[in-house]
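next one to model:
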Amino acid sequence: MLLQQVLLTLSHLILPVLVLLKFKFTIVTAVLLPYAIVSYPLLIEDFRNKRLPNRMIYPATIATLIIITAYAIYRHDFGIFSQPVGRAIISFLISLVLYLIARGGFGAGDVKLFFLSGLTLGIFTPAHLIAATIFACLGVALFAIVLLITKRASSKTTVPFGPFIIIGSWLAVLLFN
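The predicted structure follows:
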């Protein structure tokens, strides 16, 4: 039991440590860390319970907004704020439309997670967001196909999308930087 707890705690630290190693101590690191900290717990929670809790998404979103705002004020550059926030809003609106159309196939937590990932990846280029979305869609489609082929699911089975949003986001960050 203690070993499981230690391994679980260490697994929560892997992504934040990778971010620190890749980007050193830069503003990019500061913006990515809140998302890195909640990524693994969100991924596990969505796979286990098909939920993306607000208690994890909201603090990471607020922390990221504070970091981006503070840096924009420090640099006297509104673009540092407006670009990531604009990209987050676009991600949110597109996912909101999907949420309204899908009627249960896409959760409200996914919409909020798309805002957070849009905000986080918004410090890079729009191509990062597009790549992350493509990776997420391909990942969830592949996962669903494997479940169907192995008869672990039927056409009525719902598949959590959050883990694939997270994995797609990190693939875009790690592959294109």
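
all contacts plus neighbour counts: C-alpha atoms, from now on.
Fine.

so what touches stretch 29-48?
With Cα atoms under 8 Å, 6 or more residues apart in numbering as the test, stretch 29-48 has contacts from 11-13, 15-16, 19-20, 23, 51-53, 56-57, 60-61, 63-64, 67-68, 116-117, 120, 160-163, 166.

how about the secondary structure of residue 123?
coil (DSSP: H, G, I helix; E, B strand; the rest coil).

how far away from the center of its chain is stretch 167-177?
Centroid separation for stretch 167-177 versus its chain: 10 Å, with Cα atoms, centre = their mean, to the nearest Å.

compare with the first, here's sequence two:
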Amino acid sequence: MTGPGLAAALLLLAPMAVIGVALVVIDLRDHRLPNRLVLPLYPLGIAYAAAVAMAHGSVSPLLGAAASGAVVFGASYLLYRGGGGLGGGDVKLAGALGLVTGAHGWEVPVIATVVAVLSGGLFALTLIALRRADRRTRIPFGPFLVGGAVVAVGSALLGG
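Predicted coordinates for the structure are as follows:
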């Protein structure tokens, strides 16, 4: 990535990072992901994907973002409806992060999802082993979604 597209993409990461930190704090404290913070990630994610597309001189990042956002949202929604432990805020956040991660190719949203699921699962197992939780304990998943996206996008931007 080069030129003004790269600068725009990096500039768009700043407000997304601020929102991400706020969502992590709120979800850890209140077990909620407020729409007033999650929903602005959608236009920011689309703008980010457009900037990545401009930096690459190709429409592929924009198409990848749209496909990834839809697939991640849809899969999360199915887990939510099937009683998979996700809340509605997690579903909306996952879709928004799918837009951002999908701008870097199909591998990046997969990495983000795997990191989120593995780290969230390891956290839950640790709490269970320490007898601080059981199988029915609600654990906020937003921090793990944000962390997975940070790892995956950071790796993509650093050329990993």
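
and the aligned partner of residue 71 of structure 2 in structure 1, what helix or strand is that in?
In structure 1, the residue paired with residue 71 of structure 2 is residue 90, using TM-score structural alignment. Per DSSP states H and E, residue 90 of structure 1 falls inside helix 78-102.

remind me what that helix packs against, helices and strands.
Other elements packing on helix 78-102 of structure 1 under the criterion 3 or more Cα pairs under 8 Å, 6 or more residues apart in numbering; DSSP states H and E are helix 54-75, helix 108-121.

quick one: average offset of the longest one versus structure 2, please.
This points to helix 54-75 of structure 1. By mean Cα distance after the TM-score superposition for structure 1, the fitted helix 54-75 of structure 1 averages 3.8 Å away from its aligned residues in structure 2.

buried residues in that helix, which are they?
56, 57, 60, 61, 63, 64, 65, 67, 68, 69, 71, 72 (16 or more other Cα atoms under 10 Å).

in three-state terms, label the alignment partner in structure 2 of residue 156 of structure 1 for me.
Taking TM-score structural alignment, the alignment pairs residue 156 of structure 1 with residue 136 from structure 2. Here residue 136 of structure 2 is coil, with the state taken from three-state DSSP.

trace residue 174 of structure 1 over to structure 2, please.
For residue 174 of structure 1, the residue aligned by TM-score structural alignment is residue 154.

mind checking which helix or strand that match is in?
Here residue 154 of structure 2 sits within helix 142-157, counting by DSSP H and E.

now that helix: buried residues?
142, 143, 144, 145, 146, 147, 148, 149, 150, 152, 153, 156.

give the contact list for residue 60 of structure 2.
With Cα under 8 Å, 6+ apart, residue 60 of structure 2 has these contacts: 53, 103.

aligned to it, what sits in structure 1?
Aligned partner of residue 60 of structure 2 by TM-score structural alignment: residue 79.

tell me the spacing between the residue nearest the centre of structure 2 and residue 58 of structure 2.
The centre of structure 2 sits closest to residue 97, judged by Cα atoms, centre = their mean, with a distance of 3.1 Å. Separation of residue 97 of structure 2 from residue 58 of structure 2 (Cα to Cα, to the nearest Å): 21 Å.

good, we can wrap up now.
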